[in-house]
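[1] fold the stuff below for me.
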Amino acid sequence: MANAIRLADFRSAVFFVGAGMSAESGVPTYRGRGGVWGQYDYAEYACQRAFDRDPGKVLDFHELRRTRALACAPHAGHTALANLQAGHPALRVVTQNIDGMLQRAGVRVDAELHGSLWRLRCATHGVREDAATGSFATRHCERCGAALRPDIIWFEDAVDERVFAHAGDLIGDCALFVSVGTSGVVYPAANFIPLARRAGAYMVEINPEATEASAMFDRCIAEPAGTALATHFR
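    Have a look, this model is predicted:
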């Protein structure tokens, strides 16, 4: 494409990936049409209070989410992003998604703002990977026996300040900022869009529909990520 964006023209780039990227693979979004929290009450399944009250119920729900994610395959946009990153080591990826679709496509993710379905953590002994299947390998800490909770930023949780700080450092220093499939209204993650604008990055939005943040971008590509990432970047 004649007006394709050449990553080599920028000293650094951050692709900021949201739920719309995974939705193209069939992974449900959270607040949009058909979203997870339109069907389930987060207070029963996705907050610390729910976990403290009934950890088995919460873990059953997250196993279901893992199984559903595994039933979906990365799409052409995931593959295109992995290929772009392989050719441009300065391309960094920050995601709001917890489903692991990017990693399954071979994308190196630099910051997972909201955690991951494929990790569990013990309040005393920290995080452990659990990436094999839909079912958790174990639901209890092997050291102390405590119930393990998903390593996800739930409703009512504080964000992981170290992860957000790292993402902020990357975005605040990037020359190209590409928002992919994000509405720009979920805070505090949405604060990274004006941060990139203030830092002077060239701003590109990929979303089939305009968002509340579209006015902050220099170029808006009104296409699905599976099409846009494969055709507008090189």
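[2] C-alpha from now on. contacts and neighbour counts both.
    OK.
[3] and the helices in this structure?
    Here the chain has its helices, by DSSP state H, at 19-23, 36-39, 42-45, 48-53, 55-70, 76-87, 101-104, 161-172, 192-198, 225-231.
[4] nearest to Leu148, out of those helices?
    Between Leu148 and those, the tightest spacing by Cα to Cα is seen for helix 55-70, at 8.4 Å.
[5] so what's the gap between the closest one and the chain middle?
    18 Å (Cα atoms, centre = their mean, to the nearest Å).
[6] compare the helices of the chain and give me the one nearest Ala111.
    Using Cα to Cα, the nearest of the helices of the chain to Ala111 is helix 161-172, at 6.0 Å.
[7] buried residues in that closest one?
    Across helix 161-172, burial judged by 16 or more other Cα atoms under 10 Å covers Val163, Phe164, Ala167, Gly168, Leu170, Ile171, Gly172.
[8] equivalent analysis for stretch 127-145, please.
    So stretch 127-145, judged by 16+ other Cα under 10 Å, has buried residues Val127, Asp130, Ala131, Gly134, Ser135, Phe136, Arg139, His140, Cys141.
[9] separation between the residue lying closest to the fifth one once chain neighbours are set aside and Val14?
    If the residues on either side of it in the chain are set aside, Ser135 comes closest to Glu63, at 5.4 Å by Cα to Cα, 6 or more residues apart in numbering. Between Glu63 and Val14 the distance is 31 Å, computed by Cα to Cα, to the nearest Å.
[10] here is the second sequence; please produce its structure so I can put it next to the first one:
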Amino acid sequence: MGDHTSPHLVVLSGAGISAESGIQTFRAADGLWADHPIEDVATPEAWDRDPERVLRFYDARRDQVRRARPNAAHKALAQLERRGFRVSVITQNIDDLHERAGSRRVLHLHGEIFQARSSVDPRMCYPLRRGGIRLGDVCDKGSQLRPDVVWFGEAVPHFADACALVAEADLLLVVGTSLAVMPAASLLHQAPLDAPCVLVDPEAGALAPPGVTRISRPAGEGVPRLVRHWQREGRLWLPETLLD
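    A predicted model of the protein is given here:
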């Protein structure tokens, strides 16, 4: 296993997997938008209007992510990769919990909280190993740095790469996402017709579209159980004892 000919598990992860590590989601009643309307902190217009407020918001998020730790779901996926399975993770999350758990092939659809990027050239990114971004921090072209995050109303630059990965999937595992955020939710339609798709989420029964297998468990419970079955059998499959 592990080479380009072995079965390919593609994982699409959303806010629910990070919520189990204590990172607030956007849509929960006590989530990030409770005190911060989208239009004030996560749009290009907000950046133009009040960049200092936007920077403070993402500095607070960065501090939250630094305090968080990978949970059992992150660790199980990384362990599966270490055991020789071919695993690619596409995440809607901007945290680094998959990487800290040990996953090596992670594609961030919506950017990375620990990177700053130029406000005039998106190819120019800078790691934020500590601290945050301040007004006056500039790129090599002299332009203000901004969070490397895809805001509402902006294009998703890695979407084509994500589509290509999903098209290679032998099994698509969706974890902790409402399947409501576009264009990420449309990735399911890129999977091969013969590739099984399974959703692990406490609300899987209500969220999963037709044809998607439901495992109505939290990510930290459902994903490790799947991974244990796959490791024991040495192959990707969906054991009926875990399915709803």
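[11] got a TM-score for the two of them?
    Aligned and superposed, the two chains score 0.87 in TM-score terms (TM-score structural alignment, normalised by the length of structure 1); 224 aligned residues with a Cα RMSD of 2.3 Å.
[12] and the buried residues of stretch 127-145 of structure 1 as CSV, adding distance to Leu117 of structure 1?
    Shown next, in CSV, are those (distance: Cα to Cα, whole Å):
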residue, distance to Leu117 of structure 1
Val127, 12
Asp130, 8
Ala131, 8
Gly134, 10
Ser135, 11
Phe136, 10
Arg139, 13
His140, 16
Cys141, 17
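[13] which of the residues you listed fall within strands?
    Val127 (DSSP state E).
[14] thinking again about what came up before, map the residue nearest to Ser135 of structure 1 across to structure 2 for me.
    Using TM-score structural alignment, the equivalent of Glu63 of structure 1 in structure 2 is Asp59.
[15] how many residues are close by its match?
    Taking other Cα atoms under 10 Å as the criterion, the count of residues near Asp59 of structure 2 is 19.
[16] quick one: contacts for it?
    Gly131, Gly132, Ile133 (Cα atoms under 8 Å, 6 or more residues apart in numbering).
[17] residue with max distance from the center of structure 2?
    Gly142 (30.8 Å; Cα atoms, centre = their mean).
[18] what about the equivalent of it over in structure 1, distance to Gln85 of structure 1?
    When structure 1 is aligned by TM-score structural alignment, the residue opposite Gly142 of structure 2 is Gly145. According to Cα to Cα, Gly145 of structure 1 stands 40 Å off from Gln85 of structure 1.
[19] likewise for Ala165 of structure 1?
    From Ala165 of structure 1 to Gln85 of structure 1 the distance is 22 Å (Cα to Cα).
[20] residue range for the strand ranked longest in structure 2 in structure 1?
    Secondary structure of structure 2 per DSSP E: the longest strand is strand 111-118. Using TM-score structural alignment, the residues of structure 1 aligned to strand 111-118 of structure 2 are 115-122.
[21] list the contacts for the spatially most central residue of structure 1?
    Nearest residue to the geometric centre of structure 1 (Cα atoms, centre = their mean): Asn97, 2.3 Å. Under the criterion of Cα under 8 Å, 6+ apart, the neighbours of Asn97 of structure 1 are Val17, Gly18, Ala19, Ser22, Glu112, Leu113, His114, Gly115, Ser116.
[22] repeat for Leu170 of structure 1
    Per Cα under 8 Å, 6+ apart, neighbours of Leu170 of structure 1: Val14, Arg92.
[23] which residue in structure 2 aligns with it?
    So Leu170 of structure 1 corresponds to Leu165, using TM-score structural alignment.
[24] got it, and Cys220 of structure 1?
    By TM-score structural alignment, Cys220 of structure 1 lines up with Arg214.
[25] so how far is Glu168 of structure 2 from that match?
    22 Å.
[26] neighbour count for the two, which is higher?
    Arg214 (24 against 17).
[27] which residue lines up with Arg31 of structure 1 in structure 2?
    Arg31 of structure 1 maps onto Arg27 in structure 2, by TM-score structural alignment.
[28] tally of neighbours for its match?
    12.
[29] which ones are touching it?
    Trp33.
[30] and the gap between the residue nearest to Ser135 of structure 1 and Met21 of structure 1?
    21 Å.
[31] then Glu44 of structure 1?
    27 Å.
[32] please identify which of these two sits among more neighbours.
    Remark: of Glu44 of structure 1 and Met21, Met21 carries more neighbours, 27 against 16, as counted by other Cα under 10 Å.
[33] what does that one align to in structure 2?
    By TM-score structural alignment, Met21 of structure 1 lines up with Ile17.
[34] its match contacts Val200, doesn't it?
    No: taking contacts as Cα atoms under 8 Å, Ile17 of structure 2 lies outside contact range of Val200: 9.6 Å.
[35] what's the overlap in contacts for those two?
    With Cα under 8 Å, 6+ apart as the test, Ile17 of structure 2 and Val200 both reach Val175, Gly176, Ala219.
[36] just those now: which is nearest Leu187 of structure 2?
    Val175 (13.3 Å).
[37] for the closest one, what are its contacts?
    Val11, Leu12, Ser13, Gly14, Gly16, Ile17, Leu199, Val200, Asp201, Ala219.
[38] relative to Gly31 of structure 2, how far out is the last one?
    By that I understand Ala219 of structure 2. 19 Å.
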